[in-house]
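In: My questions concern the predicted model and sequence given below.
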Amino acid sequence: MTTTTESKNNNDESSIELSVVIPCLNEADTLEICIEKAQRAMRDHGITGEVIVADNGSTDGSLEIAEKMNARIIAVQAKGYGAALQGGIEGSAGKFVIMGDADDSYDFLEVPKFVDKLRDGYDLVMGCRLPGGGGTVAPGAMPFLHRWWGNPMFTFMARKMFKMPTHDVYCGLRGFTRELYDRLKLTCTGMEFATEMLIKSSLTGEKIAEVPITLHPDGRKNRAPHLKTFSDGWRTLRFFMMYSPRWLFLMPGLFLVFLGLIGYGLAMPGVAIFGAVLDAHTLLFASLSIIIGYQSMSFAVLAKIFSIREKFIPEDKRINRFFEIFTLEKGITVGACVSLCGIVTLGTAVVHWWQTGFAGLDYAETMRIVIPGFTLTILGYQSVMGSFFASILGMPRK
């Protein structure tokens, strides 16, 4: 990321406790009031700090406003909400960083509440706008779908999937230590940046606190908000799933395998349910469920290994134990044995056909041999190939 910095702050950088970073892209309507509130909050509470405007290419006079307000401007060439914040944070001088949007929906006069928690030793302090965490949404401040569906749903998912101790996953007003930011090595340049920060902090067991805040109506008059309800909602859901192989691959895979085994248990003896006989066709569907489920479970392991190796997520003791037990040779042996059982089973069906002089066979009886045979053959082959892939991902490297 390429940035250029223009300093408008007379504080000695070594004495700066707090950097307030405000991403900016044509925010002339509200930027001045945001800067003024942040500066007043620090001044009134004896906080030595700076206000940084991380500009992403404004052309509406935002830069002139920042200069007039004696804020420090960091021009970030890489486009995106996350890119702007990264540029501003990396150019900051404070021990603590507080980030917040420039639309005046977040009240920067609440900054001292975040600083108090950071001084108490917390690594990340999240604002909470929702009543579940003591926050307040002012009338007209949040669209109906965001208030009653999007935010509650994604917050519930985050608490379930990543054990987040927060009640408002989307809140953009938050504070954190510069040391935490450097350690997390965040990579997202879009709106997922804020979500990545919270997920990684939760997964690595950081000390996270939450303070109630009030969300005010967007103060901008001359342009629409950057947020897009459905596309940004999908991006969040996609990000959640990619950061959780367990919920994306493992849980659906286990369910499908379980469903397939039930199908086998009913179809092999030809059980009748409500007059419907579960026969070879049910067996075929059950095999499909098992094969897809097993593949999904394999993806869970492979995705977990890759994510850990690339440092998307922290190390997992279960994966370490997996490699203590698993070897490529064991995987090949088990997979080959399973495939061999499948081939032998298929061979039994061929022999039976040969014994009849290659005449017609009883469909239901024959398929009870053929379907399990090809299912075992496929599962064994998947196991061999998956073992090679896991070994490739797990190879030691510098």
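Out: Received, thanks.
In: Going by C-alpha atoms from here, please, whenever you check contacts or count neighbours.
Out: Will do.
In: The stretch 1-150 of the chain: helices as residue ranges?
Out: 31-44, 62-68, 81-90, 111-119, 144-145 (DSSP state H, counting those that start in this stretch).
In: okay, those helices in JSON lines with distance to residue 309 next?
Out: Shown next, in JSON lines, are the helices of the stretch 1-150 of the chain (distance: least, CA to CA, whole Å):
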{"stretch": "helix 31-44", "distance to residue 309": "40"}
{"stretch": "helix 62-68", "distance to residue 309": "41"}
{"stretch": "helix 81-90", "distance to residue 309": "23"}
{"stretch": "helix 111-119", "distance to residue 309": "31"}
{"stretch": "helix 144-145", "distance to residue 309": "38"}
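In: From residue 234, how far off is the residue positioned nearest the centre of the chain?
Out: By CA atoms, centre = their mean, the chain has its centre lying nearest to residue 240, at 3.2 Å. Counting by CA to CA, to the nearest Å, the separation of residue 240 from residue 234 is 10 Å.
In: Also residue 128?
Out: 22 Å.
In: Tell me which of those two has more neighbours.
Out: In terms of neighbours (other CA atoms under 10 Å), residue 128 is the more surrounded of residue 128 and residue 234; the figures are 27 against 12.
In: who are the neighbours in contact with that one?
Out: 134, 135, 166, 167, 168, 171, 210, 211, 212, 213, 214 (CA atoms under 8 Å, 6 or more residues apart in numbering).
In: Filter the residues you listed down to the buried ones.
Out: When neighbours are counted using 16 or more other CA atoms under 10 Å, those contain these buried positions: 135, 166, 167, 168, 171, 210, 211, 212, 213, 214.
In: can you count the residues close to residue 182?
Out: Residue 182 has 11 nearby residues by other CA under 10 Å.
In: The helix or strand containing it: how far from the chain's middle?
Out: In the assignment (DSSP states H and E), residue 182 maps to helix 178-184. The chain centroid and the centroid of helix 178-184 are separated by 18 Å under CA atoms, centre = their mean, to the nearest Å.
In: If we go by neighbour counts, what in stretch 237-249 is buried?
Out: 240, 242, 243, 244, 245, 246, 248, 249.
In: how long is it end to end?
Out: 14 Å.
In: for the helix or strand where residue 347 lies, packing partners?
Out: In this assignment (DSSP H and E), residue 347 forms part of helix 328-355. Packed against helix 328-355 by the contact rule (3 or more CA pairs under 8 Å, 6 or more residues apart in numbering; DSSP states H and E) you find helix 363-393.
In: what's the angle from the helix it packs on to helix 328-355?
Out: Counting by axes from the mean of the first three to the mean of the last three CA atoms, to 10 degrees, helix 363-393 points 160 degrees away from the direction of helix 328-355.
In: Below is an additional structure, to be compared with the one above:
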Amino acid sequence: MVHMLNTNQTVAVLLPCYNEEVTIGKVVRNFKHALPNADIYVYDNNSTDKTADIAAAEGAIVRHEPRQGKGNVIRAMFEDIDADVYVMADGDDTYPAESAPQMVEKILDGYDMVIGDRLSSTYFEENKRPFHNFGNRLVRGSINLLFGAHVHDIMTGYRAFSFTFVKTYPVLSRGFEIETEMTIHSLNNNLRIYEMPVQYRDRPEGSVSKLDTVGDGIKVLNTIFQMIREYKPLPFFGGLGFLVALIGLGFTLSVMIDFWHTGVVARFPTLTGAVMLVIAGLLLFITGVILDVTAKNERKLFISDSNKFAYMHRACRSINLRCDYFGNSASETSERQR
């Protein structure tokens, strides 16, 4: 936090909430204590309880997002709020606010995203939902395998971001799959990621999870499938093409063996279908190559846009600092003249 105070960096704490009246007051107080100079934003997502009133009473900046779903709330937050560092958490009091200053420090040190890693600490002991544990392991294993990464917690909701990340990240997901999307986006674009183990605690009594284990789990897996198809088209379509072509070659080989023994092609429909499968496999591979070139161009464009945002952000901060300096100097001169 010393880093933050010395450089006048602004910090925004983002708390998307839906019916969290049991815990939101404590969460706001904890973050105010951990980051006293930060602005605490609570975005109420059509709550039917007193979440918004309690947050406002605790001094949070309360806004409302009518589009239901955590992804929609994060999208609104990223669009509306300007800060040098963003800390995102949930309003259910499962994440420790005392870890936030260290996360802010890492962003100020140059990282694009800091991940609050629950799975390396107390998650599997505290979380009482076994299917969630299984789902976390499945998602983590599949993404790390496909992207050659070593991220421990893919789906954590406790993260910190730089200004450039927030303003260049395209939020596509509408629901709880947003965290998985963020991780895949970061890995695909080779962003600077830092994982920090945090102490996870289960929801307190009376607080109810909004996560549908089966429904949201399917959405997460569908998000992974879609993003792999978009970000890794050559392995996706190339692998599928290889499998299809291999099946076609198998059928072709069986027809050739029959021809070798009898001198007659007895299964013309099988041969025709086999050749079509081989051609389809080759077309899938070519599709993967073309889309892979497109994906690489998209990554180049993203890097270019990120560099522009980073440059503009530094330039704006420099201008503001100069304005503050000359404004303060003018005030001091005026005071001395009096």
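Out: That came through, no problem. Keep in mind that this is a model prediction, so the values were computed, not measured.
In: Overlay the chains and give the TM-score.
Out: For these two chains in superposition, a TM-score of 0.75 is obtained (TM-score structural alignment, normalised by the length of the second structure); 288 aligned residues with a CA RMSD of 2.9 Å.
In: before we move on, the earlier item: for the helices of the stretch 1-150 of the first structure, which one ends up most surrounded?
Out: helix 81-90 (a mean of 24; mean count of other CA atoms under 10 Å).
In: And the contacts of that helix?
Out: 1-3, 21-24, 52-56, 74-76, 78, 97, 99, 178, 188-194.
In: Output the contacting helices and strands for whichever strand or helix holds residue 139 of the second structure.
Out: Using DSSP H and E, residue 139 of the second structure sits within helix 130-147. Contact here means 3+ CA pairs under 8 Å, 6+ apart; on that basis helix 130-147 of the second structure packs against helix 178-188, helix 213-231.
In: can you do 6 Å?
Out: Applying 3 or more CA pairs under 6 Å, 6 or more residues apart in numbering; DSSP states H and E, we find helix 130-147 of the second structure packed against no helix or strand.
In: Can you check what angle separates it from helix 213-231?
Out: Using the same axes, to 10 degrees: helix 130-147 of the second structure against helix 213-231 is 10 degrees.
In: roughly how far is helix 130-147 of the second structure from the heart of the chain?
Out: The answer for helix 130-147 of the second structure is 15 Å, by CA atoms, centre = their mean.
In: which other residues reach it?
Out: Residues from elsewhere that reach helix 130-147 of the second structure, judged by CA atoms under 6 Å, 6 or more residues apart in numbering: 150, 154.
In: Could you rerun that using 8 Å?
Out: So helix 130-147 of the second structure is in contact with 124, 127, 149-155, 184, 187-188, 213, 217, 221, 224, going by CA under 8 Å, 6+ apart.
In: tilt between it and helix 178-188?
Out: 20 degrees.
In: Do you have the strands of the stretch 151-300 of the second structure handy? List them.
Out: Ranges of strands in the stretch 151-300 of the second structure, per DSSP state E, counting those that start in this stretch, are 159-162, 193-197.
In: Now these in a markdown table, please, with extra columns for distance to residue 309 of the second structure.
Out: Shown next, in a markdown table, are those (distance: least, CA to CA, whole Å):
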| stretch | distance to residue 309 of the second structure |
| --- | --- |
| strand 159-162 | 11 |
| strand 193-197 | 18 |
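In: and the buried ones among the contacts of residue 128 of the first structure, which two are the farthest apart?
Out: Taking CA to CA as the measure, those span a maximum distance of 15.7 Å, between 166 and 214.
In: And residue 208 of the first structure? What does it align with in the second structure?
Out: Taking TM-score structural alignment, residue 208 of the first structure has residue 193 as its aligned residue in the second structure.
In: From residue 110 of the second structure, how far out is that match?
Out: 10 Å.
In: Counting neighbours, go ahead and name the busier of those two.
Out: A count of neighbours by other CA under 10 Å puts residue 193 above the other of residue 193 of the second structure and residue 110, at 19 against 11.
In: what's the burial count for the nearest residue in space to that one that is not next to it in sequence?
Out: Closest residue to residue 193 of the second structure apart from its sequence neighbours, by CA to CA, 6 or more residues apart in numbering: residue 113 at 5.1 Å. Counted with other CA under 10 Å, residues neighbouring residue 113 of the second structure total 27.
In: list the contacts for the counterpart of residue 113 of the second structure in the first structure?
Out: Using TM-score structural alignment as the criterion, residue 113 of the second structure maps onto residue 124 of the first structure. By CA under 8 Å, 6+ apart, the contact set of residue 124 of the first structure is 118, 174, 175, 176, 177, 180, 201, 206, 207, 208, 209.
In: Would you confirm that the last one contacts residue 120?
Out: Okay, so that is residue 209 of the first structure. No - counting by CA atoms under 8 Å, residue 209 of the first structure stays clear of residue 120, with 10.0 Å between them.
In: Tell me which of the two has more neighbours.
Out: residue 209 (19 against 9).
In: With residue 96 of the first structure as the reference, measure out to the nearest residue to that one once chain neighbours are set aside.
Out: Excluding the flanking residues, the one nearest residue 209 of the first structure by CA to CA, 6+ apart is residue 125, at 4.7 Å. To residue 96 of the first structure, residue 125 of the first structure is 11 Å away according to CA to CA.
In: which residues are common contacts for these two?
Out: With CA under 8 Å, 6+ apart, residue 125 of the first structure and residue 96 have common neighbours 118, 175, 176.
In: Tell me, how many residues neighbour the equivalent of the second one over in the second structure?
Out: Taking TM-score structural alignment, residue 175 of the first structure has residue 160 as its aligned residue in the second structure. Look at residue 160 of the second structure: counted by other CA under 10 Å, it has 30 neighbours.
In: Please report how far residue 160 of the second structure lies from residue 87 of the second structure.
Out: 4 Å.
In: And residue 111 of the second structure, by the same measure?
Out: Taking CA to CA, one finds residue 111 of the second structure at 13 Å from residue 87 of the second structure.
In: more crowded one of those two?
Out: The residue with more neighbours, out of residue 111 of the second structure and residue 87, is residue 87; 25 against 19, by other CA under 10 Å.
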